[in-house]
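>>> Give me the fold of what follows.
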Amino acid sequence: MAAAEIEIDVGLVRALLEAQHPDLADRPLRVAAEGWDNVMVRLGGDLAVRLPRREPAAPLVVHEQESLPWLAARLPVPVPAPVRVGVPSTDPAYPWHWSVVPWFAGHRAADVPRPRRQRLAAPLAAFLDALHAPALDAPVNPVRGVPLTTRDQAVRRRLADPRVGSAARLAAVWEDALAAPLHDGPAVWVHGDPHPGNVVVGDDDGLAAVVDFGDVTSGDPATDLATAWLTFDDAGRAEFRRALAHRYPADDPVWVRARGWAVAMASAMVVDSSAEHAWLPPLGVESLDQVLADASADDAASRH
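Below you'll find the predicted structure:
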């Protein structure tokens, strides 16, 4: 993971709030999470402050600020639409936009065993069904929603890494995805980062929220359907696909491309994660195992 370009701590966040949203500045603050791109600081009991930690992430927060208020009203699942917007500051010194967003109680789906995630299959499918509406003015993202050929070099580099394993079999899955027909419908809204670390689960194991829309864009819905392998086991995946069959039938090439996207995303988790995100490589390995198991089942079915 890239190093932070700015050290974000409670003192900086409180100073930003005092300068721009003073009515919130006396609330308790604590750093809740630090991701590839952003830091989340808990703000009282019901809010959080989301701040980029490096320059490439700065436009992504602006994308969320522009897109999420419109999307939130149309989605069946809570999403972190900003309730306040922060702007670049010289005193205190902070160069990028930032947001105050709702805090969703629960825990990430990545911390729930895959068999228990099956309860998420139908509601997550409903979320994507609603999200995948035609998008004419979504933010541009060069690495999500795009043809898989644009990711070929990066994926082949990762598949050559010994930490991935089963390189030849995964390369075959990747080749199938590259050969699949391209998305030929309208560009639709795409979440862009559909792994279970961005899915919030409530105490009842139900879907509480979908978060981290930094990669939001428009294009091929296959990018988001990769969650079939990133999030679920075979039973959950089957339920997820059944719930979307009215829109994406079993023989739609979108699923072949989606499995390719799962290879792209999961291999990045294995190869490009850092020690401070120790939960991501195991998630990547599990997801690649799901891809391979699914591919083996397809091969067996084709022989009969």
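>>> all contacts plus neighbour counts: C-alpha atoms, from now on.
Noted.
>>> where along the stretch 151-300 of the chain do the strands fall?
188-190, 199-201, 207-210, 217-219 (DSSP state E, counting those that start in this stretch).
>>> Name the surrounding residues that touch the first one.
Spelled out, it's strand 188-190. Strand 188-190 is contacted by residues 131-135, 138, 144-145, 216-221, 223-224 when judged by C-alpha atoms under 8 Å, 6 or more residues apart in numbering.
>>> how close does the most centrally placed residue in the chain get to residue 27?
Nearest to the geometric centre of the chain sits residue 193, at 2.1 Å (C-alpha atoms, centre = their mean). In this structure, residue 193 and residue 27 are 31 Å apart, going by C-alpha to C-alpha, to the nearest Å.
>>> if we can go back for a sec, am I right that the residue nearest to the centre of the chain is in contact with residue 225?
No - using C-alpha atoms under 8 Å, residue 193 is not in contact with residue 225, being 10.2 Å away.
>>> here's the other one to compare against:
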Amino acid sequence: MHEGQLAVDEELAGELIAREFPRLRGLPVVALPGAGTVNAIFRVGADAAARFPLASASAADLETEAAALTEFALACPLPAPEPLGVGQGDERYPSAWSLQTWLPGDVADPIRSARSSSLAADLGGLILALRAVPVGGRVFDGHGRGGVLADHDAWMTHCLSQSAGIVDVGRVASAWEALRSVPVAGDHVMSHRDLTPANLLVAGARLTGVLDGGSFGPADRSLDLVCAWHLLDAAPRSALRAAIAPSEDEWRRGAAWALQQAMGLVWYYRESNPAMARLGRSTVRRVLEDQDVARAP
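Prediction:
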């Protein structure tokens, strides 16, 4: 999916896991198919998962991620993976990697889950619980989404140039112009920072677990609202809005972050990860159809 992407298969992953965590030697190591774009993930036995970054990462980076994951698991009202350790690579796989507890469940689907009022209620409870964690003087780290919307103008221009024929780039450009300047809607809060379907586990219509909490930290209070457009059609999206009771600016900024993220998916993963590209298209459609957010200022 990415230029220079690191490669690791079940055999190599098994060797590295056995070397770094001898207690796991002999357990089956099974690659997980899915829409992940940052890590290759392997289930290890019944109770663990190994995450091998697709781009080289340092042990220090993954230890920082593990600390955030621990804090997230304590704050999350639903089950979340907990860190088990960080492993070293070698000349065959030149990166650190991490081991976490395994969390069962089905990944949320942006189409099958779209009309679920129960899921909307669960998402509202999750977001409010994370916001209740004190920021404690911490500030947004400046990485990725969660800061100033207009800082992403150049990226959006590039995405628009790559997306002709995939989405209605004229309407997307108009929507972004309307949303990019929506003012900040309050102080930063603690945020998962990537509440996409791939990181949400469900059983039927209920949310049962949350993955990938290693970026838990302060960000724009609107950022976690991306799940409203990534996952929900109009009626349950309104229910989520009622549960959180955001200001109009806060809600519209959530749509802006969802649109920014989705536009990076529709073209970049069109060939290499069709599931992610489909998510991008469905999110763009929901934002453009939402007259409460996509209108001109």
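>>> Could you get me the TM-score between them?
Superposed pair, TM-score by TM-score structural alignment, normalised by the length of structure 2: 0.88. Supporting alignment: 293 aligned residues with a C-alpha RMSD of 2.6 Å.
>>> measure residue 94 of structure 2 to residue 100 of structure 2 for me?
20 Å.
>>> Of the two, which one has the most company?
residue 100 (21 against 15; other C-alpha atoms under 10 Å).
>>> wait, what's in contact with the more buried one?
With the criterion set at C-alpha under 8 Å, 6+ apart, residue 100 of structure 2 makes contact with 48, 49, 50, 51, 81, 82, 83, 84, 85.
>>> what helix or strand is it on?
In this structure, residue 100 of structure 2 sits in strand 97-101 according to DSSP states H and E.
>>> Return the mean post-superposition distance for that strand against structure 1.
With mean C-alpha distance after the TM-score superposition for structure 1, strand 97-101 of structure 2 departs from structure 1 by a mean of 2.0 Å once superposed.
>>> In structure 1, which residue range corresponds to that strand?
Here strand 97-101 of structure 2 aligns to structure 1 at residues 98-102, judged by TM-score structural alignment.
>>> Give me the neighbour count for residue 275 of structure 1.
9.
>>> Map it onto structure 2.
With TM-score structural alignment as the matching criterion, the partner of residue 275 of structure 1 in structure 2 is residue 271.
>>> Reformat the strands of the stretch 151-300 of structure 1 as JSON lines; add distance to residue 285 of structure 1 and mean neighbour count.
Shown next, in JSON lines, are the strands of the stretch 151-300 of structure 1 (distance: least, C-alpha to C-alpha, whole Å; neighbours: other C-alpha atoms under 10 Å):
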{"stretch": "strand 188-190", "distance to residue 285 of structure 1": "24", "mean neighbour count": "25"}
{"stretch": "strand 199-201", "distance to residue 285 of structure 1": "19", "mean neighbour count": "24"}
{"stretch": "strand 207-210", "distance to residue 285 of structure 1": "23", "mean neighbour count": "23"}
{"stretch": "strand 217-219", "distance to residue 285 of structure 1": "27", "mean neighbour count": "26"}
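>>> Could you point out which of these sits nearest residue 57 of structure 1?
strand 217-219 (14.2 Å; C-alpha to C-alpha).
>>> I'd like the distance from that closest one to the chain centre, please.
Relative to its parent chain, strand 217-219 of structure 1 has a centroid offset of 13 Å by C-alpha atoms, centre = their mean, to the nearest Å.
>>> ok so, going back, out of the strands of the stretch 151-300 of structure 1, which is closest to residue 179 of structure 1?
strand 217-219 (17.9 Å).
>>> mind listing the helices in structure 2 by residue range?
Counting by DSSP state H, the segments of structure 2 that form helices are 10-20, 59-75, 117-131, 153-162, 169-179, 227-231, 234-244, 248-266, 274-289.
>>> Pull out the buried residues from the contacts of residue 100 of structure 2.
48, 49, 50, 51, 81, 82, 83, 85 (16 or more other C-alpha atoms under 10 Å).
>>> tell me which of those is nearest to residue 280 of structure 2?
When those are compared against residue 280 of structure 2 (criterion: C-alpha to C-alpha), the nearest one is residue 51, at 23.9 Å.
>>> excluding its backbone neighbours, what's nearest residue 179 of structure 2?
residue 256 (5.6 Å; C-alpha to C-alpha, 6 or more residues apart in numbering).
>>> I'd assumed residue 180 was in contact with that neighbour.
Yes - using C-alpha under 8 Å, residue 256 of structure 2 is in contact with residue 180, at 6.6 Å.
>>> what residues do those two have in common as contacts?
residue 149.
>>> Tell me which of those two has more neighbours.
Set residue 256 of structure 2 next to residue 180 and count neighbours by other C-alpha under 10 Å: residue 256 wins out with 28 against 20.
>>> OK, contacts around that one?
149, 176, 179, 180.
>>> ok, which pair from these is furthest apart?
149 and 176 (9.6 Å).
>>> between the two, who's got more neighbours?
The neighbour count for residue 149 of structure 2 versus residue 176, taken as other C-alpha under 10 Å, is higher for residue 176 (25 against 20).
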